[in-house]
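K.L.:
pasting the sequence and the predicted model now:
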Amino acid sequence: MDIHEIKEILISSLALDEVYVSGNSSHIQVIAVSKIFAGMSRVKQQQTIYAPLMKYITNNSIHAISIKAYTIEEWQSYGKNLYRC
């Protein structure tokens, strides 16, 4: 599965302010930024990102995924410094 397809699925499914998807067709890294993550546990944040991708994980289009989710404030404070394109 192409990283651009994954990005489009996430954008169309979730209210994300920013999303970065990298990796190859089977090992994907996702960084998602949104106000929807405020007050959520880290587990709930990851479950939110997993949800629209589950059918692709289940059918092995995505073999492995790493997720980092940030609120807008977290991203502005330190997330941007951790992420390098």
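P.N.:
Nice, I can see it. Because the structure is predicted, anything quoted here is derived from the model rather than measured. Numbering: from 1, shown residues only.
K.L.:
from here on, contacts and neighbour counts on C-alpha atoms
P.N.:
Noted.
K.L.:
ok, how many other residues are close to residue 81?
P.N.:
For residue 81, the count of nearby residues is 9 (other CA atoms under 10 Å).
K.L.:
what does the lengthiest helix in the chain rub up against?
P.N.:
Looking only at the chain and at elements set by DSSP state H, the helix with the highest residue count is helix 3-13. For helix 3-13, contacts defined as CA atoms under 8 Å, 6 or more residues apart in numbering pick out 16, 19, 20, 21, 22, 23, 24, 25, 28, 49, 52, 53.
K.L.:
another structure for you, compare them:
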Amino acid sequence: MVSLKQVETMIQTKLPDAHVVIRDLTGGGDHLEAIVVSSEFAGKTKVIQHQMVYDAVASAMADESIHALALKTYTPEAWQKAGQPA
């Protein structure tokens, strides 16, 4: 099993400027939600943004440490427009 901190680190390794929040949705540690805010997402579709995050956690998904990952991705500007702190 992979820890929430390990998932956060995996994402930040691929997206160094990312603000990442990881939540365990079921208490079992394998159904997670990730909120990722990164300037790397600028000009990219949601599909591409999600692919970037999935690429970052591919090894944990391949060995089924993560069974499901719900994603919410934002550019810093979109995050602020959503009323979230900078």
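P.N.:
Thanks, I have it. Given the structure is predicted, the values throughout are model-derived calculations rather than measurements.
K.L.:
report the TM-score for the pair.
P.N.:
The TM-score (TM-score structural alignment, normalised by the length of the first structure) is 0.86; 81 aligned residues with a CA RMSD of 1.5 Å.
K.L.:
how far off centre is the helix or strand following the longest helix of the first structure?
P.N.:
Beyond helix 3-13 of the first structure on the C-terminal side, the first helix or strand identified by DSSP states H and E is strand 18-23. Between the centre of strand 18-23 of the first structure and the centre of its chain there are 7 Å (CA atoms, centre = their mean, to the nearest Å).
K.L.:
next, the buried residues of stretch 63-76 of the first structure.
P.N.:
In terms of neighbour count (16 or more other CA atoms under 10 Å), stretch 63-76 of the first structure has its buried residues at 67, 68, 69, 70, 71, 72, 75.
K.L.:
what's the counterpart of the last one in the second structure?
P.N.:
By TM-score structural alignment, residue 75 of the first structure lines up with residue 79 in the second structure.
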